[in-house]
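Novice: build me a model:
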Amino acid sequence: MLGNDFKGRDASYVSRLNKIEVLKLIRESEQISRADIVKRMGLSAPTVTRIVEGLIGDKLVVMTGKGDSTGGRRPKLLRFDGTNDYVIGIDLGSTSIRAAISDLEGNFITEIEMPTDLESGFEKVCLQVAQVIGKLINRFKLDEGKILGVGLAVAGLIKFENGLIEYSPVFDWRNVNLRTELSRHIALPIFYDNVTRVTALGELVHGVGKEHRNFICVNAGYGIGAGIIINGAPFYGSHGFSGEFGHLIVDNKNEYIGKGGLRGSLESLASGYGIAETAKRRVSVHESSKILDKVKGKLEEITAKTVVDCAKEKDSLAIEIFNEAMDYWGIGLDALIKLFDPEVIVISGGLINSGEIFFERLRENILKNDFKQVKNEVQILPSSFGDDATLTGALSLVISKVLQFETKF
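Specialist: A predicted model of the protein is given here:
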């Protein structure tokens, strides 16, 4: 019961917390009666009635019929209804902008994609985002008043208290405010966060978070990052810079400097671009390798996928590069496990498309560094949403604000 736990707090604060918890209980139940809410929450019947009536008024809850009687009048049953309002999610990537509209249950209604005009700079990219939003709304012929907000997943260091993107190596942005710039073009509430934390939020709202309260989402894509969920909530750190997992130093003797400006970081050696760059540096002295043949001799077209495909074909150089990268992944994930003691680690990003070879090597290398005195078998799982993991997270960024009553209806 939240009311008794927060006696020293403002009444409106306690009321909001109770409302959040009642809505959560209704969402997690297929259907539930007010009497059951009273029993489960430890709140008074009048308090539950007031909260439920408010949620019905907000069109978040509907009555679905009547339950079985235990001796008196049959109870009216309630369920969550997320079909009346909508949110927009945007996966803001350096190559493309993907956007979708969903209802509050996370069901995609329609989506759109356009190439990112990265070379034209920050203001042009923001204009593109506004154009994508406009196209989505027009395609669905949606009343803008039914859209509760826009959520964006953005690569970079984002200051929690003011939304300032201090640095994004992918976009080469420094000290820019996405909300301020986008507000010049759109009137909707705008929310954004680091791409991997957003992906973790998607898992929390719609994926593994239904069963686990302590887990880590790791992006294994062009770059590397981690979104950390502790006790059912995202962990930000003191400034919002937590989860910069890719910048962990895993080989201080390696001379290669990655895009983050660090020598020997996990990202520089084991990300999508890191694997590709390693292959480009080594392929010229391995004439027997098939890697260059795969890209018809065009060195600049070598990707991590090229390396993985050649490794599957038993190319010795590709196997060497892939195994080295997986060794680094083993060191990095072992550090996360020992630091945070998660129930599950969820992996998303392009590298998981390598198939079971990726997950097999990952598990093998984690076990190499396992702390044998402590029995701690952490599940390593692919994202619940595949290629839609980031977009689902961007939608969830707004949905979570709605469910926490942090944005207006």
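
Novice: could you use CA atoms for every contact and neighbour count after this?
Specialist: Fine.

Novice: please verify my assumption that G349 contacts A220.
Specialist: Yes. Between G349 and A220 there is a contact under Cα atoms under 8 Å: 4.7 Å.

Novice: which parts of the stretch 101-250 of the chain are helices?
Specialist: Counting by DSSP state H, counting those that start in this stretch, the stretch 101-250 of the chain has helices at residues 122-140, 178-182, 195-206.

Novice: residues of the longest one that come out buried?
Specialist: Which is helix 122-140. For helix 122-140, burial by neighbour count (16 or more other Cα atoms under 10 Å) applies to 122, 125-130, 132-133, 136-137.

Novice: one more to line up against the first:
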Amino acid sequence: MADLRGGDLSRLRQLNSLTAIRALRGAGPLTLSALAERTGLSRPSMKEVAGELIDLGWVEEVPPSPGTMGRPARRYRFRADSGYLVGVDVGGHNIRAALSDLDGEILAETRQPVSLDAPLEERLAAIERAVSGCLTLGRVAVSDLWMIAVGTIGMIDVEGRVIYSAAVPSWRDLDLAGRMREMFPCQVLIENDSRLAAMAETRRGVAQGAKDVVFLHVGRRMGAGLIIGGKVHRGFGAAAGEISMLPEARWFDAPEHLNGCAVVPEGTPPEDAAGFTLAAARNGDPVALEAVGRFVDDLALGAAAMVLVLDPQVVVLGGGFSRSADVLLGPLREQLERRCMRMPEVRASTLGDECVVAGAIDYAVDHLDEQLFTPERGPLPLTR
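Specialist: As a prediction, this is how the structure comes out:
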């Protein structure tokens, strides 16, 4: 609770305004009485706060529905459409982008394929096309874009530079934040993709309400994101969760058990190979089941190490391979039960391939809140 000693009424009004904004965000239009009930303020106080928020530009009165009889109660809403956010997922083979309002409600999504060995400028151009496509679909001008949050493969420093990327060599030592600012005139945030995926699972997915989570980012490449005490854990040097860098964990090459399985037809594109193996295992093919077993053996080794260190409430199997959770989840649980002192819940992601882009949106919303809606600062007048 903020310190209100000395009868600081302006401070009290500020805190009341923040309480009202929290009540309105994510809710439909609310009447003055409903707002007063949710905030614990008196109706006269709530009316005064609503007026101040309208003057600041964050709240507007909603006109009555057509055909409404009598004198309808005034209703108010948070102006989530006064600006827009974009989340981007930079993967090895695909660039995904999503457009949202200031509440994080996703309004449009696009995807751009890109080859793993694409030159740097080609990969950056794919990002620009994906973001521009979202703006076009959402009928949003680039001048209305407040923030872009990018989740990318690789190890990221605090300045938004990709300092290492095993999967995409051209991505190493890249000032990604700087290149993004050259393309788009707005604030840019850069974070590791697995961390954003973990965040999305605690906000929108199967780990909602959990404070300690290990997220297994399982697909054509492997990664992990950690949630500790309800917050994304980056570590001292932003290298937390990089189990794939430990050769003994066997994560880096683990997907090759599925990609190189004998059941995969010759000529199958690399992005589809693992899917053939997983589908064959689902149908009981012994060769495919053996390949899946080897893959899970490698996956469980690194996962068990993180479980033993962190003792999480939930382990989430996410990423592209989570669509085959019916094949992977049972063997993974068995392996963890043999290795771990206390068995956490093991759940399959419901977000699938969308986990990173959804997490990027949530990351942008959090930063917006920190800048505009904190007891130390706001709510500030509606400006960029």
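
Novice: now the TM-score, please.
Specialist: Scored against TM-score structural alignment, normalised by the length of the second structure, the superposed chains reach a TM-score of 0.77; 355 aligned residues with a Cα RMSD of 3.7 Å.

Novice: before we move on, back to that, so which of the buried residues of helix 122-140 of the first structure comes closest to H185 of the first structure?
Specialist: Distance to H185 of the first structure across the buried residues of helix 122-140 of the first structure (Cα to Cα) is lowest for A130, with 6.1 Å.

Novice: now the aligned residue in the first structure for A303 of the second structure, nearest residue through space, not along the chain?
Specialist: A303 of the second structure maps onto L333 in the first structure when the alignment is built from TM-score structural alignment. Nearest residue to L333 of the first structure in three dimensions, chain neighbours excluded: I366, at 6.8 Å (Cα to Cα, 6 or more residues apart in numbering).

Novice: residue in the second structure matching that neighbour?
Specialist: Checking TM-score structural alignment: I366 of the first structure goes with L336.

Novice: who's in contact with its match?
Specialist: 300, 303-304, 343 (Cα atoms under 8 Å, 6 or more residues apart in numbering).

Novice: for those residues, which ones persist in the first structure?
Specialist: Retained in the first structure: 300, 303-304, out of the contacts of L336 of the second structure (criterion both residues aligned by TM-score structural alignment, their matches' Cα atoms under 8 Å).

Novice: surely L178 of the first structure meets I165?
Specialist: Yes. When contacts are counted by Cα under 8 Å, L178 of the first structure is listed as touching I165 (7.5 Å).

Novice: picking up where we left off before, wait, a helix at the match of I366 of the first structure?
Specialist: Yes. Under DSSP: H, G, I helix; E, B strand; the rest coil, L336 of the second structure sits within a helix.

Novice: residue ranges for the strands of the stretch 1-150 of the second structure, please.
Specialist: In the stretch 1-150 of the second structure, the segments counted as strands under DSSP state E, counting those that start in this stretch are 30-31, 59-62, 75-78, 84-90, 94-101, 106-113, 145-152.

Novice: mean deviation of the second one from the first structure?
Specialist: Once the two structures are superposed, the average separation between strand 59-62 of the second structure and the matching residues of the first structure is 6.5 Å (mean Cα distance after the TM-score superposition for the first structure).

Novice: contacts for the helix or strand containing the match of A303 of the second structure next, please.
Specialist: Element membership of L333 of the first structure, judged by DSSP states H and E, is helix 316-340. Residues outside helix 316-340 of the first structure that contact it (Cα under 8 Å, 6+ apart) are 245, 248, 250, 266, 269-270, 275, 278-279, 283, 286, 289, 291, 307-308, 310-312, 358, 361-366, 368-370, 378.

Novice: same thing with stretch 357-376 of the second structure?
Specialist: Outside stretch 357-376 of the second structure, the residues that touch it by Cα under 8 Å, 6+ apart are 2, 14-15, 18, 85-89, 96-98, 100, 102-104, 147-151, 189, 196-201, 203, 377-380.

Novice: so which bits of it are buried?
Specialist: Neighbour counts over stretch 357-376 of the second structure (16+ other Cα under 10 Å) mark 357-365, 368, 372-373, 375 as buried.

Novice: also stretch 294-308 of the second structure?
Specialist: 294-307.

Novice: go on, stretch 139-159 of the first structure?
Specialist: 147-159.

Novice: nearest to W173 of the first structure, of these?
Specialist: Checking those against W173 of the first structure by Cα to Cα gives G156 as the nearest, at 8.5 Å.

Novice: these two touch, right, the closest one and L164?
Specialist: No. Judged on Cα under 8 Å, G156 of the first structure makes no contact with L164 at a distance of 10.1 Å.

Novice: now S100 of the second structure: how far from W146 of the second structure?
Specialist: Distance, S100 of the second structure to W146 of the second structure, using Cα to Cα, to the nearest Å: 11 Å.

Novice: overlap in contacts, those two.
Specialist: Joint contacts of S100 of the second structure and W146 (Cα under 8 Å, 6+ apart) are 84-85.

Novice: number of residues surrounding the aligned partner of V295 of the first structure in the second structure?
Specialist: In the second structure, V295 of the first structure lines up with P265, judged by TM-score structural alignment. For P265 of the second structure, the count of nearby residues is 11 (other Cα atoms under 10 Å).

Novice: same question, R204 of the second structure
Specialist: 16.

Novice: again with the one 5 residues further on
Specialist: As a burial measure, G209 of the second structure scores 12 neighbours (other Cα under 10 Å).

Novice: next one: it from S115 of the second structure, what distance?
Specialist: According to Cα to Cα, G209 of the second structure stands 37 Å off from S115 of the second structure.

Novice: may I see the strands of the stretch 1-150 of the second structure arranged in TSV, with distance to L351 of the second structure as well?
Specialist: Shown next, in TSV, are the strands of the stretch 1-150 of the second structure (distance: least, Cα to Cα, whole Å):
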stretch	distance to L351 of the second structure
strand 30-31	30
strand 59-62	31
strand 75-78	27
strand 84-90	13
strand 94-101	14
strand 106-113	13
strand 145-152	15
